[in-house]
Every structure is written in structure tokens, then in C-alpha cells.
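*Asks:* What follows is a predicted protein model with its sequence.
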Amino acid sequence: MRIVLGVGGGIAAYKVASLLRLFTEAGHDVTVIPTEAATRFVGVATWEALSGHPVSNSVFDDVHQVNHVRLGHEADLIVVAPATADLLARAATGQANDLLTNTLLMASGPVLFAPAMHTEMWQHPATRANVETLRGRGAAVLEPASGRLTGSDSGPGRLPEPEAIFDAAIALTQGRSDYQLPLAGKTVTISAGGTREPLDPVRFLGNRSSGKQGVALAVAARNAGASVRLLAAHMEVPPPAGVEVVEVETALQLREAALAAAADSDVVIMAAAVADFRPAEISGTKIKKRDDAADPVISLVRNPDILHELVEVRDAAHDQARRSQLIVGFAAETGDGEGDVLAYAEAKLRRKGCDLLVVNHVGTDKVFGQDTNAVVILSRSGSEPQEASGSKTEVSTAVISRIGYELNHVSHRA
């Protein structure tokens, strides 16, 4: 596929180098057209090296090839990232004062804009009108991600992660409607891994969780356009690029981090394996094994129910935005003589009060540390249970897709 990649003059231009790499590694032929301002952030040499093509932003270079006409005509897809407020305005008003805007006017295929700018610029009526104009003409304009911007500012206006833009671009060329990204502009907090409760400076009570499923969820949420915060508890896999990472060790630390992160989150997914109990006392020195001493007795106390507390805080909030927050729990269950996995999970869903509960049937050789998974998604709204299986990436995609559906179609939380 022949792609024209237009690069606007914003600080997020450095991220577009990764987007270019994704396109070329997928076998696409990419011509990069940066604006003059964009070359102040990333030089022409970088774009030429990564694309394998000469790079220019002037209509007067290679005039004999009539590039200002040819590039738009030949492109199967045009992607503009970052699409700054200025670039959106010039595109909406049909200006043709550089090679990129000329190419946009000559486009015969789909066009995708990935905006990035400060929140006030994105929310300004002029920018919103320009976006609606472009959409009205058939262009796809993604919603920006929400999160840290230049300086200390934070809010909607971040460039979506390169992987999310790539997925949206491919979806657009395939005629799919999911190019809008179901979690665009949303902030998602995800816990992953397993907590450890110290007995002494050497030993701890822990579990078999590797963090693979939580990391896969973070990738899927990021690729769906969300700004992702990962609460990482002793993961065996590295966190993905493009997400904020908060490291925790114990259940109490995870509780503190989760309550703080939930304050500005649209979605909270508690996928970490949290210890139900912790030692009542922690020895300051290693517990010794002595022949003349009795076997130690370890007393346990109950850890707080973080998921239930998140629901209580959400439901007690006065502002509508917080009350519409979607909370997702994970249940690692085993059946016994008194009930099967789903029976215990349905009881847990009622007890916790979360909106969705993702249920695993776990065991020594099931789920923990594995690359595959099989889950059932239960909903508080009473809809039919949804099954998902395959790789943990595939399961995560199904969970995130269900979350997007709940956010856009289910209003029982409001």
C-alpha cells in the first residue's frame, strides 16, 4: 500500500518516527511530507533514513514530477500525525501553501488525522468546527488521548500511541468502522501482576501471577486510544511502551495507588492477583530455623477489599463523571464440592458490585504464567455471559472491546 505520512509541527512529531517504522515493517511504501515547522522537531534526514525516500515540503522540489498533484493521486492512504490546530485549520479551509496541504487537496483515497495539541486548543470552538468540517467531507479525525502534555499540563490533547494510529489507519483502509478507536480520549487504570506480603526481610507470601494478562490488557487499551496507567506488582514481563507505570509491592500499596489513580480514570481494571491475607506481624530480622525452638506460627490478617472499595468510592461520588466510571474486576476461581467456578464468580460479582467481572478457572497449570487464557465476562447489567479464549492478547482485545461497548451503550452506572 502506498501511504503519504504528513507530519505536523508539534512536539509529538518524535512519536511519528515509530509510526513510520510500523508502516514500513508491515510492507507499506511510505512517503513522508513534514511541514516546515515539523522539521524543527525531527530533521529531514531521519524521515529519509526511515522511509527510504527523499523528503521535501516544497512544491518547487522535483517540479518535473508534479509532486503536488501526483502524491495525492497515487496514495492509497494519507495519515497526518501530529495534526496540529494550525494544520487542521489549513486543511479545513482548503489552503495549499505547502506540499502537504496541496497533497491533501489532491487526495483520492482515505485520509486520517491524528490530532495533538494543548487541551485548550483542542476544545476551542474554532478547532472543533474545523474537525467537524473535515469529518463532514469524509476524513477520519481521531480523538486525541488524554494525559500529560508539554510542561506540567494534563488533559485531552496527547497524540494517540503509534500502535493505535497504525491500527486505526489499517481499519480505515479496510472499510471498518472501528477506526474511531473505542477508548479514544479515555483514561484507563489497570493493575497487573501479583502482590507480595513480607514475612521478614527475606520471605514473603505471594502468588503465581506473572502479569502477562495485565500487560496484554494495557497494550489493548493503549491501541484502542486510551491513556493507560499500569499499577505493576511484581511482573515477570516488562511493561509495554506508551503507558505510565506505577510500581507497587503489597496489597496496601496497591490499594493506595488504585484509589489515587481512580480519581481521574474513566475505566479501572483490577487484573492483579491481590493477596487476601497478610502476616499480622513482620519480623525485622530473618526468622531462624533452630533445632531447640518450636515451629513458628504465622498469624494472618485480612487485606482490604480494593475492588469493593473502588466501587463504594465511585458510587458515593457527587460528580456525574466519576459516577459513570466503569470498574472491571478479575476473578481467579476454582470449583469445589459446594459450587462450580461460575457460581462462585456470580456471587462475587454481586458482592463486589463492579460492572464487569472477568472470570478465570485457575489451577497449577492453568492461566498463571501461561501465554493462553480462557475467560467468561459477566456483567452487572444482566446481559448474557461472554466467552473469550486464545492468546492473552486475543483475550485482552475481547475484554477491551467489551469495555468500549459498555461505555458507549450501557448507561446503568449513571
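*Replies:* The structure has been received and is ready for your questions.

*Asks:* rest of the way, CA atoms for contacts and neighbours
*Replies:* Fine.

*Asks:* Centre of the chain to stretch 75-90, how far?
*Replies:* 23 Å (Cα atoms, centre = their mean, to the nearest Å).

*Asks:* List the buried residues in that stretch.
*Replies:* Residues of stretch 75-90 classed as buried by neighbour count (16 or more other Cα atoms under 10 Å): 75-85, 87-89.

*Asks:* Endpoints of that stretch, how far apart?
*Replies:* 20 Å (Cα to Cα, to the nearest Å).

*Asks:* Can you give the contact residues for the longest helix seen in the chain?
*Replies:* The longest helix of the chain (DSSP state H) is helix 392-409. Contact with helix 392-409 is made by 182-183, 212-213, 216-217, 220-221, 224, 326, 371-375, 377, 388-389, as judged by Cα atoms under 8 Å, 6 or more residues apart in numbering.

*Asks:* again, only using 7 Å
*Replies:* Helix 392-409 is contacted by residues 182-183, 213, 216-217, 220-221, 371-373, 388-389 when judged by Cα atoms under 7 Å, 6 or more residues apart in numbering.

*Asks:* Of those residues, keep whichever come out buried.
*Replies:* Buried among the contacts of helix 392-409 (16+ other Cα under 10 Å): 182-183, 213, 216-217, 220-221, 372-373, 388.

*Asks:* put this beside the first:
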Amino acid sequence: MLAGKRILLIIGGGIAAYKCLELIRRLRDRGVSVTPVMTRAAEEFVTPLSVSALAGEAVHQELFDLTKEAEMGHIQLSRVADLVLVAPATADLMAKMANGLAGDLATTLLMATDTPVMIAPAMNVRMWQHAATQRNLALLQGDGVTVVGPNDGDMACGEFGPGRLSEVPEILTAVERHFGGGPLAGKRVLVTSGPTHEPIDPVRYIANRSSGAQGTAIAEALLRLGAEVIFVTGPADVAPPKGVVLRRVETAREMLAAVEAALPVEAAVFAAAVADWRVRGASDSKIKKQAGQLPSLEFDENPDILATVAQMKAGRPALVVGFAAETDDVIANATSKRQRKGCDWIVANDVRPETGIMGGAENAVTLITEEGAEDWPRMGKRAVAERLAERLAAALT
């Protein structure tokens, strides 16, 4: 899909410039030719030698380089690419772009190009939120510039908030979308996430300990691979990802209805922590506490969403993936669950309190398929999601 494309990569001066080394490598892995341009400030963070070695091309740095002007003038350089990508796009670089300044090679190329331009901003959170930067952003978007990010997160300066450069996979996804693709382009994938809340009365409920972080990360990873994602989520702590078809639910029965309404899909990933039981005859009024008297609760079994979809006679997704959060005999219980439910894969994890996984930032999973169990090392939930999404893409393509 990207093979044979040519990208003019303009590297701005910011600490996030180091990510461009990985970006270049990943682009070249996909068959992209990368022509690098570095601002003088960028050279303070990464060396031209490193950039050139990874790109396989000389780095362009100076506007008045007689040798390079003789070989390829800056006007021609600005027009031979299929896409101009600016990463990181600093506040200064964005301001120059928005106001038509052309005082160095990078900004002159941006002024002279007739090629689509994409920027990945990165700066201090206060700089990103400053009124001038937001005005410049609006001007650039109005001029047709595609913007990727920035993300929320910890800054090198010690502050937290929006301004982090998008991760390399996110930038790659944006590039693939620009050229109309990704391995999952044209495919619909359903993802469930978060807990369900089963009411006891209007103010109390039964739920599982789930932040929704893993489900959100999976949806984001699938989006980066080009999929259309239908995201059915219970009341999670983590905000749903941008770009999904969002369906919010509270209870297991509502989640099942939303899942059935989303079909047909090519694949379904059931990462939600669905409550197994609901209170029979939940009260419409708050149950009052009375000294010495405990309320008596009776339960009904909730629908088994994973089994319902996995065992469908018609309209079953080509790939059904479940999750198994276990505290004992993880592999044995998860393997049994895969067979019992009828799903294709089970992602099993040990959620004993001492692991810190339930509600935490990391996960350690075992992927169980018909071929057996495959242990994955402990890693961040985003990394788990990317690995699972890539496996899913390979299975569907």
C-alpha cells in the first residue's frame, strides 16, 4: 500500500525528534522512500548522520547549499514527494507555516510545495494551549493541512497534558489513511470494553474492576491499521478513542443488544468485563438502611455475550476473540473457556491483586488459539493492543 511512495520528512527542533528515527525505519520497512530535511534546532536533538543512515538518503539542511541546489533545487525538492510530513511540528514551525514565513529550507519547502502536507505537533502543554498556537492550528487546518495528535501525557519538562508527539504507529496510520489504506482498510471490527453496571437500586450497583484501558487501546490499534471500529463500552474510567463508532451502555443486556445491532462485522474482540449476574427485581427506590436488618438480594444470570456471538449459526464474525481474566489455573481455565464458548482466540491474563494488572497500565497475557498457548511478555496495554491488532490483521488478510 505504501510501497513506492515518497515522503519528504521535515524534522522540527524538539525533544520528540528522536522518535523520527523509528518513524523513518518503519516507513522504509513499508517500502517508502524518505527524503529528510532537518531544521537547525532539530540537529540539537538528533544527528544528521543518524537520520541519513536510516533514510538511506542525504539530509537536506541549508537553503543556500550550492552543491545541492545544483543537483536538485529546493523548488524541485518540494514537489517530488507524494506527501510532506512535518514531525515534530513545533509551535515555532507551525507559526511560520500559518503565517507564510520562509526563512530557512524547511519553511521555504513548505511554502513552495504543491504536495499534501501533514503535521504531527509536539510542544509544551502551555504552548499547545496558547491562543496563538490554536489560531495557527485553525489556519493550517483551513489551508488543508492534516494534523495528527498531539497526545496527552508526561512532558520532558515535567508537566502533563496535551502536547506529546503522537506515537509512531499513530503517525503511520495517518500516513496509510492519507494514501487510502492499512491492512484492515474496509473491514469492520467490533470491540467491547469496560465494565457493566448491574443496578441494585438507583444509587447502588454490582460491577467488575475494569478501567476499560485495554479495550480502548485495542480499538485505537485497530483504527491505526485502517479498520472501521464499532466500540461498545460500559461506564469505563478511560475515555473512548476518537474515530470509533461509539455505543455507550450500562448493563450486560444493553451491551448484548448493542453488539447484535452492530453485526455483521469481520471480527469481534470482547474485552469488556461483563458482570455474570444481575440483581433480580432491582429496586426503583433507594433501599434504606435499617439497623439490624440486611437486605436480601437474589440474582439472575446475565446473557453470555461472547458465547452468543461465537455460536451464531448465521452472521458469525470470521474471527471471535474473547478475554479470560483468571486468578487460578489461568491457562487451563482459559483453554476450557475457549472450547466452551466456541470462540477462535482467548486472551488470558492473571488478575490476582498482587499482579496490579486489573486497572493498571500493564498486562501480561497468553494468547490461546486452536494451535495452543502463546505466552507474551509483560508489557504496556498499548503494546499488547498493537500486537493483538497485528495478529488479527494477519488472520483476516
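*Replies:* It's in. Here the structure is a predicted model, which is why all the values come from computation and not from measurement.

*Asks:* Among the contacts of helix 392-409 of structure 1, name the ones in helices.
*Replies:* Checked against DSSP H, the contacts of helix 392-409 of structure 1 include these in helices: 213, 216-217, 220-221.

*Asks:* Show me which of those is closest to residue 353 of structure 1.
*Replies:* residue 217 (21.3 Å; Cα to Cα).

*Asks:* May I have the residues that are in contact with the closest one?
*Replies:* Residues near residue 217 of structure 1 by Cα under 7 Å, 6+ apart: residue 396.

*Asks:* Now do the contacts for residue 349 of structure 2.
*Replies:* Residue 349 of structure 2 touches 324-326, 330, 364-366, counting by Cα under 7 Å, 6+ apart.

*Asks:* rerun that using 6 Å as the cut-off
*Replies:* Going by Cα atoms under 6 Å, 6 or more residues apart in numbering, residue 349 of structure 2 touches 325, 365.

*Asks:* mind checking how far the residue nearest the centre of structure 1 is from residue 216 of structure 1?
*Replies:* For structure 1, the residue nearest the mean C-alpha position is residue 222 (2.0 Å; Cα atoms, centre = their mean). Counting by Cα to Cα, the gap from residue 222 of structure 1 to residue 216 of structure 1 is 10 Å.

*Asks:* One more: residue 409 of structure 1?
*Replies:* 24 Å.

*Asks:* Pull out the buried positions in stretch 256-266 of structure 1.
*Replies:* 257-259, 261-262, 264-266.

*Asks:* How much space separates the aligned residue in structure 2 for residue 367 of structure 1 from residue 348 of structure 2?
*Replies:* The alignment partner of residue 367 of structure 1 in structure 2, by TM-score structural alignment, is residue 357. Computed as Cα to Cα, the residue 357 of structure 2 to residue 348 of structure 2 distance reads 12 Å.

*Asks:* Look at the two and report which has more neighbours.
*Replies:* residue 348 (26 against 19; other Cα atoms under 10 Å).

*Asks:* Could you look up the SS state of the closest residue to that one other than its chain neighbours?
*Replies:* Leaving aside its sequence neighbours, residue 348 of structure 2 sits nearest to residue 324 (Cα to Cα, 6 or more residues apart in numbering; 4.6 Å). Judged by DSSP: H, G, I helix; E, B strand; the rest coil, the three-state class of residue 324 of structure 2 is strand.

*Asks:* Residue 324 of structure 2 maps to what in structure 1?
*Replies:* With TM-score structural alignment as the criterion, residue 324 of structure 2 matches residue 331.

*Asks:* Can you report how many residues neighbour that match?
*Replies:* For residue 331 of structure 1, using other Cα under 10 Å, the count is 24.

*Asks:* thinking again about what came up before, looking at the buried residues of stretch 75-90 of structure 1, which one is closest to residue 283 of structure 1?
*Replies:* Using Cα to Cα, residue 82 comes nearest to residue 283 of structure 1 of the buried residues of stretch 75-90 of structure 1, at 53.9 Å.

*Asks:* Let me see the contact set for residue 356 of structure 1.
*Replies:* 328, 378-379.

*Asks:* and the buried residues of stretch 75-90 of structure 1 as JSON lines, adding secondary structure and distance to residue 287 of structure 1?
*Replies:* Below are these laid out as JSON lines (DSSP: H, G, I helix; E, B strand; the rest coil; distance: Cα to Cα, whole Å):
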{"residue": "75", "secondary structure": "coil", "distance to residue 287 of structure 1": "69"}
{"residue": "76", "secondary structure": "coil", "distance to residue 287 of structure 1": "68"}
{"residue": "77", "secondary structure": "strand", "distance to residue 287 of structure 1": "65"}
{"residue": "78", "secondary structure": "strand", "distance to residue 287 of structure 1": "65"}
{"residue": "79", "secondary structure": "strand", "distance to residue 287 of structure 1": "61"}
{"residue": "80", "secondary structure": "strand", "distance to residue 287 of structure 1": "61"}
{"residue": "81", "secondary structure": "strand", "distance to residue 287 of structure 1": "58"}
{"residue": "82", "secondary structure": "strand", "distance to residue 287 of structure 1": "57"}
{"residue": "83", "secondary structure": "strand", "distance to residue 287 of structure 1": "60"}
{"residue": "84", "secondary structure": "coil", "distance to residue 287 of structure 1": "61"}
{"residue": "85", "secondary structure": "helix", "distance to residue 287 of structure 1": "63"}
{"residue": "87", "secondary structure": "helix", "distance to residue 287 of structure 1": "65"}
{"residue": "88", "secondary structure": "helix", "distance to residue 287 of structure 1": "65"}
{"residue": "89", "secondary structure": "helix", "distance to residue 287 of structure 1": "68"}
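
*Asks:* Most widely separated two among these?
*Replies:* So, the buried residues of stretch 75-90 of structure 1 by Cα to Cα: farthest apart are 76 and 85, at 24.7 Å.
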